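>>> Fold the stuff below for me.
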Amino acid sequence: MIPSAAATSSSSSCPMATAVAARLLLPLAVVLAAAAGAGAVNDDVLALVVFKSGVSDPMGRLAPWSEDADRACAWPGVSCDARTGRVDALALPAAGLSGRLPRSALLRLDALLSLLLPSNNLSGSLPDALPLRVRVLDLSANALSGYLPAVLASCQSLVSLNLSGNRLSGPVPDGIWSLPSLRSLDLSGNQLSGSVPGGFPRSSSLRVLDLSRNLLEGDIPADVGEAGLLKSLDIGHNLFTGGLPESLRGLSGLISLGASGNALAGELPAWIGEIAALERLDLSGNRFVGAIPADISGCKNLVEVDLSRNALTGELPSWVFGLALQRVSLAGNALSGWVKVPGDNASALQELDLSGNAFSGVIPPEVASLSRLQHLNLSSNSMSGQLPATIGQMALLEVMDVTRNQLSGNIPPEIGATVVLRKLLMRRNSLTGVIPPQIGNCRSLIALDLSQNKLTGPIPVTIGNLISLQMVDLSENKLNGTLPVELSKLASLRVFNVSHNLLSGNLPMSHFFDTIPDSFISDNAGLCSSQRDNSCSGVMPKPIVFNPNISTDPLSEVSPTVPSSRHHKKIILSISTLIAIVGGAMIIVGVITITVLNRRVRTAASHSAVPAALSDDYGSESPDNEANSGKLVMFSRGSPDFSAGGHALLNKDCELGRGGFGTVYKAVLRDGQPVAIKKLTVSSLVKSEDEFKRQVKLLGKVRHHNVITLRGFYWTSSLQLLIYDFVPGGSLYQHLHECLGKSSPSWMERFGIIVGVARALAHLHRHGIIHYNLKSSNVLLDSNGEPRVGDYGLVKLLPMLDRYVLSSKIQSALGYMAPEFTCRTVNVTEKCDIYGFGVLVLEILTGRKPVQYLEDDVVVLCDVVRAALEEGRVEDCMDPRLSGDFSMEEAVLIVKLGLVCTSQVPSHRPDMGEVVSMLEMVRSSQSTPADELV
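This next block holds a predicted model:
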């Protein structure tokens, strides 16, 4: 019975009555609460069933979720609050779920504190509303896209947010730093762009902030150091400029600081040494200059320092050996002087990379005091003298790389004491003497590169003891004698290059040597093999002649006594000979045609206006004609004139290359900066001056780390010049196909090139620019080996022409062209670039050209790789110069991505943003980078 309001009111004046009323109402309140709780629990069941119906569950992880259940607490991935019975956590990592996140289902779970769905395949945009009480949200490694919703900045209870490894774009929302409970924020591996907002409050609880691997730009927020509790900050692999904000010096508890792969500049600040708790410092791949501050020695807890790929100068800091550092990389700078290792140090160094600098002097014997050292890289310096015998005392040494120095003398036999050595790389020095037989004691060796030295004597038999050996390069020495038969025991061997030596005798008998590429054994006049139709008997085989006048075996031998008077005998030409004759005739016709056209061009050029500060093979403008000269326009600050020595423009001696659009020359600005100038050879096809300038100025706004910057242009009606940044490292085509006998890009370098080109295309497409002419010759490598994509968007300079004309003029490299280009009814879109990118990926992995012309056949790379994948033998297609130090599982993933991009149906090809995300996921799955073998 429920008391009336009057009775309740009247009893308030009587303590006894109040107590009685309370005892009567208490059971009712319990019943009502229980009923309400049961309803809420049923709501949780309903919400989860709705969630299940909205996603795809191919692995059946959600099969036990049934709408007939009273509670969801026993379901896989579901946790409940012990007191209320409400669902407070949903955790389904790597469950194979796909589809969109059901917004309504999530909002029904109003007691949810934790939502963990990482490593699935969820797509679509993030919900614009989330449960208000959610404290932990992890949707990393999915396929989510779209902008970050503003609602994130109002999730007051949020403690940890991880959205890394998706395809999210747009800006970082304002106000997100002000969330009072937020301790960890990870937005890495997306496509976020724009500048990062400031507004970091002093009251911030933020401990971990990761914005790496996005497209963020501008300055690092000046007040980021106001978040005084930060322990880890990673903003690497973005487009940040400027310097490190001084507010960081106040982060006394900062343990890890990462800002690699940006465009940060200036000198390294000495106040870094004030961050006492710092353990990891990564500022690699920027533009820092000047000396490395000695004050960094104040960071007594430093374990890992990476300052590689900057423009740092000066000597090697003494703190490298004085702190408790385990890993140091100063590679790819301009450091100089002698490498001085204190003999009595107690260094904890495990990895030391000083490659790509200007260090000189000898390798100090005291290097042996680095008793814990596992990886030593001194390659690409100017070090001289002999290898110290003390190297044999380095019991833990696994990798030693002294490639590209000026070392001389013998290889010390003490090298045999480094029994855990896995890679010994000594290419391109001046080493003499014999290969010591003690090298056979290095039973862990997988890579041995002694090429391009002056070694003599035989290959030691003891190399046959190195059963783990995968890559051997002894080419370009003066080795003699025979190949040891013990080499046939090396079952793991994938590369054995002994070309350009003085070797003789038979090849060892094994499957590897029976199928060894000719390039690995070339220029050894005495090497031979009966298995390869090249016996060592010294008897030359009789010539084989095709004789159509006899009915016997067409491969019958002709007697050497045939009289010479039968020279009038009918000659039958082979198919290859006919092709050669026809090809030669076509070349002659082409040369005549080009000569006539060149004369016309020169005649026209003599009347065209050229900047007074420029000159060419055809002469320069006289002062009388300067009034009619064109205008040189530069988009960035700096002198628009060329130096007095700028006679290089259009000078054939400074020609860098020729392509479908024109010829490229190197020239120098007055401020000393080199530039590349493209003289367009499609003048007759170029649009009007106004349209030309409008399109060029649009291209001049493109700014990306992996895109060559267009600096300016010059226009007259008969001469158009485009001025680009000069990229010194040569083209990817040269590195893949023309640098024979030289170092070939390693697996990690090739992977980085693929990622860089993908990022470049994604950036161009985001700005509405179709490259149209992507190929390996249009991808240049800078001094750090990073890719820079050029020749983008130039098709917009031409009017709409017949596609055959454009394809023959611009898309000159057969094999990169998407199949829809030949169809007049299909629009040319970004999908054409994606097709060319897919071909480029396969070219990088295989080292083969997109199309190979054999004597009687044409081999298309895409078809070869696709067939190999279907037959489960992708490894047969990989570039043999990749010495095996990479994951074949990763390689297969990248091969599949390349083949998907080259799908015949444009809609089946992914967008470049999706491609970048896929590649970043592969990169993030790599526990540690693979070491370079060559």
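
>>> For the rest of this, base every contact and every neighbour count on C-alpha atoms.
OK.

>>> any idea how far the closest residue to residue 710 other than its chain neighbours lies from residue 435?
Counting by CA to CA, 6 or more residues apart in numbering, residue 724 is the residue found nearest to residue 710 once chain neighbours are left out, at 4.5 Å. Counting by CA to CA, to the nearest Å, the gap from residue 724 to residue 435 is 48 Å.

>>> hang on, the earlier thing: give me the element the residue nearest to residue 710 is part of.
strand 720-725 (DSSP states H and E).

>>> contacting residues for residue 165?
140, 141, 142, 143, 187, 188, 189, 190, 917, 920, 921 (CA atoms under 8 Å, 6 or more residues apart in numbering).

>>> I'd like the structure of this one too, to check against the first:
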Amino acid sequence: MNSLSLLLLLLLLLLPLLSLSKPPPPLNPDLLGLIVFKSSLLDPTSSLSSWTQDSDDPCNWAHIKCHPESRRVVEISLSSLGLSGKLSRSLLNLQSLQKLSLSNNNFTGFLIPDLTQLPNLTHIDLSSNGLIGEIPTKFFSQCESLVDVNLAGNKLYGQVPSSIGSCWNLVSFNVSSNHLSGSLPDGVLSLSSLESFDVSKNFIVGEIPDGIGKMTSLRSVDFSGNLMSGGIPDSMWKLWMLSYLNLGSNSFSGRVPDWIGEMKWLRVLDFSENGFDGSIPDSIGDLKFLQSLNFSGNGLVGNLPESMRDCSSLLEADFSRNHLMGELPSWLFELGLQKIFISGNKFSGKVQFSNSLGQSLLELDLSGNEFSGEIPMEIGGLWKLELLNLSANLFSGGIPSSLGELKSLEVVDLSVNRLNGSIPLEIAGAASLQELRLQKNFLNGGIPSQIGNCSSLTSLILSQNKLTGSIPTSLANLTNLETVDLSFNSLQGSLPKNLSNLPHLLSFNISHNNFSGPIPPSNFFNTIPPSSLSGNPGLCGSAVNISCPGVLPKPIVLNPNSSSQNPNTNSGITSANIRHKKIILSISAIVAIGAAALIVLGIITITILNLHARSHSSSPSAAGLAPPSDYSGSPANTDANSGKLVMFSGDKPEFASGAHTILNKESELGRGGFGTVYKTVLPDGRPVAIKKLTVSSLVKSQAEFEREIKKIGKMRHPNLVSLQGYYWTPSLQLLIYEFVSGESLHKVLHENSAAQSLTWNERFDIIVATAKSLAHLHRHNIIHYNLKSSNVLIDGSGEPKVGDYGLARLLPMLDRYVLSNKIQSALGYMAPEFACGTVKITDKCDVYGFGVLLLEVVTGRRPVEYTEDDVVVLCDTVRGLVEGGRAEDCVDGRIGGKFPVDEVVPVVKLGLICTSQVPSNRPEMGEVVKILEMIRCPGQDELSSG
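Modelled structure (predicted):
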């Protein structure tokens, strides 16, 4: 074998070895980044099931797009998939990524600071998630490639970073519906390519920058729902390409500028809920493309300018709640508008509808003005009309029957006028009618039975008229009915029994009429508030505590001329026979007489007992409790003398020191909005606190009382004062709580020197613990309603315990006056929606009170302080310091300088977010707890490990 053959043989032998030593192909960085990203997510619908490690190419995965040549990932579209988790830094592996859309999911945690530094990223959409924290300055430090940024609908706070000015190519920027504060940075003025700018629904302050006129590419600007102020800078007239301008719900002032007509392309113009004054400029008529115009909630005067007739594209016009006056121009109905709102002004005169009424009108609200005369019959020509509100005017005459011709009509409100006559039968022709409000007029006659044909009706309000007759049985056909108010009329007769079949009924008020007979039997009518039935002395049933008479046999008449006379009796008519003719007795009469005698006897007995009780009222034992020997210890003890005592633990206590020491002055611990608290000791030596309710006249029935109390009694949390039992009589209710040694947070902060020893960490602990207790209540659908520092007790170990929770539910209704005066007695904690009767009270009221409490703990100041010539509101003071960049100056000076600024600043900002005037802008208490925990454990460590 020659040398060449030997060499070839060696090569053949070595080939397998050479192939085994060949290095594996490099791992696809896109695949690695996506797999790591997926591992940190919860995917309830398995939308990412195709993302597996077995694949070596992610380009075939769902929701992924790749470049056709390089096979690198260029787009991730995961919108609305129900995903949850945190943003992972592994996304930075995708160096070719151009579009990232994670909107409308449940992502939490912080933004990745250098996410926007991906060299090819142009579009990023993280909207409608639960992201928190500040927008990092680094987020916009190298963003030249960015075209579209959408961070709307999260929980981001802090300021818009000035580094935003580095994004020279940015076309769309949306950070709406967050908790951002501070003023707009000057850096935004550098965004010469920006077309859409949306910072709405935040806490942005300050004025519109004067230089905004340089941003000539702008087509859409939305600053609504912030705290901005000042006038509109004249430079804005240069934004002639604008088609959308919304400055609503701020504190802007001054006149609406005349140059507004220069914005020829405007389609939406919203200056609502501000402080603009003066008249509406004539130049408004130059906006030929304007479709929606909203000037509501300002101080505008004068009449509508006739130049508006030239706004040929206008579909919606809202001038509500201004000071406009004069007659309503008839041409307004000839513009082809779909919605006209001019409520809450000073318009007067007659409303003139021409025969050429706009057939496009869907909603018409002329309420709260001074219109007079009759409602014109021509209103029946608005055949597309869905909402008609003419309430709170001076309209007279009858209700036009032509309303029945409006087949699309859903809401009719003619209340608070001077209408007379009867309710037209033709109203039943409005087959889509859902709400009919005719209260506070002079209507007479009966309720037409044809109303039963309005099968969609949910609200029927006819109170305070002069209606007569009975309730038609056809009313029970309206199975969608939720609210019925027939109060203060002259209606009579019995209530139809089939009303008990209405499945969705929430409120049924027939008070102050002449109804009689039994109340329909049903769960709803058995629990109806007595006030809804009052003023009808003939009604009977459990709801009014009057028994209905039973069905008795026909009376037996004793006739002296009966043929069954004694044959030995003289057949002549004696004087005794004459007397017997006048005597007619019946079993029912005998029963009635006996019942009356029992009632009289009962009244006498009760009177004697009351006099006896009053004679002992000055002694300590006259507290409504029986002596200890009267306590059977049974959880359901209902002895007439002792009332009903229930202990949730099943104990059978006899108060060790005797009942005579329970409710006397010596054992009193304090007084609150719901009652006085006393201390006593159980036989096992365990002290308890007993609250004697002082709202007995407002407390619900025993069944309602016990249901609510037992719900509260189930609450167990280390930071809640536990309810251990209760005692009930109709005139006295006691709540038995665990006894918490120590003082209230209010006393610690404001009434002694102990606050000097409260360190920052101790204050932070109090804030977190209080937040956790409220979150626990809200998870069990219990609203505190009365959160304040005097209801937070600090026990011997320094642990806070929240008390007085859920007691507002003991009242028959959550009356705003009662809540604001009896319960929310501490000024400054009460959420602003308590002052508005139309806003639903929710757990967001507790969030507001917590925000005030948080600021109180941090600052050591009272929620409201009074000086000789001023009232200082804590929230306003803190907000001013934060907006001035001096958040750390809020901290209680008694702490000194021993506190971490990086914790103090976000905590203070969280307090301001919780005290937002808009309930929907306040976070949930569960979210508050998470934010506080993240503040104490800074998120940057978490990010670096992502």
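
>>> Can you calculate the TM-score here?
The TM-score (TM-score structural alignment, normalised by the length of structure 1) is 0.59; 627 aligned residues with a CA RMSD of 5.0 Å.

>>> circling back to that earlier point, please report the number of neighbouring residues for the residue nearest to residue 710 of structure 1.
22 (other CA atoms under 10 Å).

>>> Just confirm it contacts residue 699, I think it does.
No - using CA atoms under 8 Å, residue 724 of structure 1 is not in contact with residue 699; the gap is 11.0 Å.

>>> Show me whatever sits in contact with both of those two.
residue 710.

>>> Which members of the contacts of residue 165 of structure 1 are positioned in helices?
917, 920, 921 (DSSP state H).

>>> Between these, which sits nearest residue 259 of structure 1?
residue 920 (17.2 Å; CA to CA).

>>> Nearest spatial neighbour of that closest one, chain-adjacent residues omitted?
Using CA to CA, 6+ apart, the closest residue to residue 920 of structure 1 is residue 189 (6.3 Å).

>>> Aligned counterpart of the one you found in structure 2, please.
Alignment note: residue 189 of structure 1 maps to residue 177 in structure 2; criterion TM-score structural alignment.

>>> any idea how far that match is from residue 921 of structure 2?
For residue 177 of structure 2 relative to residue 921 of structure 2 (CA to CA), the value is 8 Å.

>>> Those two: which is more packed in?
residue 177 (24 against 19).

>>> isn't there a helix covering residue 312 of structure 1?
No - using DSSP: H, G, I helix; E, B strand; the rest coil, the assignment for residue 312 of structure 1 is strand, not a helix.

>>> my read: residue 418 of structure 1 touches residue 394, true?
Yes - using CA under 8 Å, residue 418 of structure 1 makes contact with residue 394 at a distance of 6.4 Å.

>>> Tell me who's in contact with the counterpart of residue 274 of structure 2 in structure 1.
With TM-score structural alignment as the criterion, the equivalent of residue 274 of structure 2 in structure 1 is residue 286. Residue 286 of structure 1 makes contacts with 260, 261, 262, 263, 264, 265, 309, 310, as judged by CA under 8 Å, 6+ apart.

>>> Give the aligned equivalent of the last one in structure 2.
The alignment partner of residue 310 of structure 1 in structure 2, by TM-score structural alignment, is residue 298.

>>> Equivalent analysis for the second one, please.
Structural alignment (TM-score structural alignment) places residue 261 of structure 1 against residue 249 in structure 2.

>>> quick one, what contacts its match?
Residue 249 of structure 2 neighbours (CA under 8 Å, 6+ apart): 224, 225, 226, 227, 271, 272, 273, 274.
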